[in-house]
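Student: Predicted model and sequence below, questions to follow.
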Amino acid sequence: MFKDRQQAGRLLAEKLSGFAAANPVVYALPRGGLPIAEEIARRLNAPLDLILVRKLGAPGHEELAMGALVDGAAPTTILHDDVIAELAVPESYIEHSKAAALREIERRRKLYMKDRPAISPQGRTVIIADDGLATGATMEAAVAAMRKAKAGRIVVAVPVAPDDTVQALRHKADDVIVLQKPNPFWSVGSWYESFPQLADEDVIATLERTYAAQAAP
């Protein structure tokens, strides 16, 4: 069990120390992935950015992902056809969920990024960090978006995830670094002593702190 996201991020950063020579970019899945990514970026002396991705929750089971969406010039959408088929989710619901996800992503972009340009992953080693994975839908969408953006090498880095999710992601990413693969898994938060919900203000404060540190001589 991890004390909190910061401790988990430091432990994960140690595992990733060998990537420092590749001059990587560290991307966080907000909100929970940002404290993890901050520790990794600090350890690797790497720039930090966000991937604005939203889970598409199944009707009546919002915590169950029927897919995920990443913003971009052409938004990247991953759908879990097995969940959609099992729950007989209508196409109209999926389209409504995608539109709502894009609205929330745009709200977050304006709030978090302001006028800062996104860092291009093209040709670079990218490390995508989150505080843990359950179904892996949001991470799968993030990896797909990085492929579309022509990233050179894609590394998924999380403190905790179930083994079946990890194995599925190994077919999508170039590397998957996970500290713990508990069985039974329960939930991501079950493996942290402290796992508070993070607010927009937490994301903004972390980004401003990181940008200030990177701009310092």
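Tutor: Cool, the structure landed.
Student: Could you use CA atoms for every contact and neighbour count after this?
Tutor: Noted.
Student: center of this protein, which residue is that?
Tutor: Leu29 (2.9 Å; Cα atoms, centre = their mean).
Student: Quick one: the strands in the protein, in order.
Tutor: For the chain, applying DSSP state E gives strands covering 25-28, 48-50, 53-58, 61-70, 76-79, 125-129, 153-160, 175-180.
Student: These into a markdown table, with extra columns for distance to Ala205?
Tutor: Shown next, in a markdown table, are those (distance: least, Cα to Cα, whole Å):
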| stretch | distance to Ala205 |
| --- | --- |
| strand 25-28 | 14 |
| strand 48-50 | 13 |
| strand 53-58 | 20 |
| strand 61-70 | 23 |
| strand 76-79 | 28 |
| strand 125-129 | 18 |
| strand 153-160 | 22 |
| strand 175-180 | 27 |
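Student: and here's the other structure:
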Amino acid sequence: MNPRFRDRQEAGRELAEQLKRVLSSGTALPDDRPLVLALPRGGLPVAEEVAGGLDADLDVLVVRKVGVPAHPELAMGALATLSGSIETVRNETVLSQLPGAGEPGADFDTVAEKEREELLRRDELYRQGRSPVQVDGRTVIVVDDGLATGSTMKAALVVARRFVPARLVAAIPVGARQTCQELEELADDVVGTYVTDDLGSVGAAYRDFGQTSNEEVQEILSRH
């Protein structure tokens, strides 16, 4: 796949323009300033451009993948936290291929407990005492830099839905078509600038896909 975006900032600007069209097609909410929730770390540079384009508030929704012990990049599920609430999402497709891993006290629970500690540590690190975000009754847009299996985005949408947003949107510059379709069960709208059946990897859609550091996350949030 040829690169579709120069960097995350360009991807965020294109995504913002697409979101403007999608949001204008719905029922306008009175006094509704959208809330953009970024999945760190790579989702922050994208989300900042989205928030700027939509004149929206920006905050972070911290997520952690629950990886298979022998293959950490393969997600058995994910954890997400928002305003003190933690949500766990299990990837039953992967767990069905790992006999016993999903049983109480087995691999899933062991890894999830470890990731829960890291989830809370990062939430504290990134947010640095920021007031809890107000989600209920608002248009909430959850943003990441791309979508492959979607485990972390699914966890993020589940925890965001608990706070009763008026409209919940999943937004990504690039995503696998099947995964985007799966998200339609969790979000009111799924917006993807480039959705494909042949994703390969999220990074392949960018010419510059360098890692976003913790310091960059904190710097972006400090501006909002």
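Tutor: Everything's here; your move. Remember, predicted model here, so these are calculated numbers, not experimental data.
Student: Overlay them and tell me the TM-score.
Tutor: For this chain pair, the superposition-based TM-score is 0.92 by TM-score structural alignment, normalised by the length of the first structure; 210 aligned residues with a Cα RMSD of 1.5 Å.
Student: can you tell me which of the strands of the first structure comes nearest to Gly136 of the first structure?
Tutor: strand 61-70 (8.7 Å; Cα to Cα).
Student: who are the neighbours of that closest one, in terms of helices and strands?
Tutor: strand 53-58, strand 76-79, helix 81-86, helix 91-108, helix 137-148 (3 or more Cα pairs under 8 Å, 6 or more residues apart in numbering; DSSP states H and E).
Student: Nearest to Ile40 of the first structure, out of those?
Tutor: helix 137-148 (17.1 Å).
Student: which bit of the second structure covers that closest one?
Tutor: On the basis of TM-score structural alignment, helix 137-148 of the first structure is assigned to residues 151-162 in the second structure.
Student: mind listing what's buried in that stretch?
Tutor: Within stretch 151-162 of the second structure, the residues that count as buried by 16 or more other Cα atoms under 10 Å are 151-161.
Student: now swap in stretch 116-135 of the first structure and tell me
Tutor: Buried, per 16+ other Cα under 10 Å, within stretch 116-135 of the first structure: 121, 124-135.
Student: Any chance of a markdown table for those residues, columns distance to Leu52 of the first structure?
Tutor: Formatted as a markdown table, these follow (distance: Cα to Cα, whole Å):
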| residue | distance to Leu52 of the first structure |
| --- | --- |
| Pro121 | 14 |
| Arg124 | 19 |
| Thr125 | 18 |
| Val126 | 15 |
| Ile127 | 15 |
| Ile128 | 12 |
| Ala129 | 12 |
| Asp130 | 12 |
| Asp131 | 15 |
| Gly132 | 16 |
| Leu133 | 16 |
| Ala134 | 18 |
| Thr135 | 18 |
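Student: Quickly name whichever of those residues is closest to Ala157 of the first structure.
Tutor: Closest to Ala157 of the first structure, out of all of these and judged by Cα to Cα, is Ala129, at 4.9 Å.
Student: and the closest one, what is it in contact with?
Tutor: Residues counted as contacts of Ala129 of the first structure (Cα atoms under 8 Å, 6 or more residues apart in numbering) are 26-29, 33-34, 36-37, 156-158.
Student: can we see that at 6 Å?
Tutor: 28, 33, 37, 157-158 (Cα atoms under 6 Å, 6 or more residues apart in numbering).
Student: residues near Glu103 of the second structure, how many?
Tutor: By other Cα atoms under 10 Å, the residues close to Glu103 of the second structure number 11.
Student: From Ser96 of the second structure, how far off is it?
Tutor: 11 Å (Cα to Cα, to the nearest Å).
Student: so what corresponds to Asp189 of the second structure in the first structure?
Tutor: Checking TM-score structural alignment: Asp189 of the second structure goes with Asp175.
Student: if I read this right, its match contacts Val155, doesn't it?
Tutor: Yes - with contact defined as Cα atoms under 6 Å, Asp175 of the first structure and Val155 form a contacting pair (4.7 Å).
Student: more crowded one of those two?
Tutor: Val155 (22 against 15).
Student: Skip the chain neighbours and tell me the closest residue to Tyr192 of the first structure.
Tutor: Leaving aside its sequence neighbours, Tyr192 of the first structure sits nearest to Phe2 (Cα to Cα, 6 or more residues apart in numbering; 4.7 Å).
Student: and stretch 31-45 of the first structure, how far out from the chain's middle?
Tutor: Taking Cα atoms, centre = their mean, to the nearest Å, one finds stretch 31-45 of the first structure lying 11 Å from the centre of the chain it belongs to.
Student: same check, this time on stretch 103-116 of the first structure
Tutor: 16 Å.
Student: cool, stretch 79-89 of the first structure as well?
Tutor: 23 Å.
Student: Buried ones in it, by neighbour count?
Tutor: Buried, per 16+ other Cα under 10 Å, within stretch 79-89 of the first structure: 79, 84.
Student: Any chance you could list what contacts that stretch?
Tutor: 66-67.
Student: Span of it from start to end?
Tutor: End-to-end distance of stretch 79-89 of the first structure (Cα to Cα): 11 Å.
Student: ok so, going back, check the gap between the match of Asp189 of the second structure and Ala168 of the first structure for me.
Tutor: 12 Å.
Student: Next: Glu14 of the first structure.
Tutor: Distance, Glu14 of the first structure to Ala168 of the first structure, by Cα to Cα: 24 Å.
Student: and if you look at Lys148 of the first structure?
Tutor: 19 Å.
Student: Then Asn45 of the first structure?
Tutor: Taken as Cα to Cα, the span from Asn45 of the first structure to Ala168 of the first structure is 30 Å.
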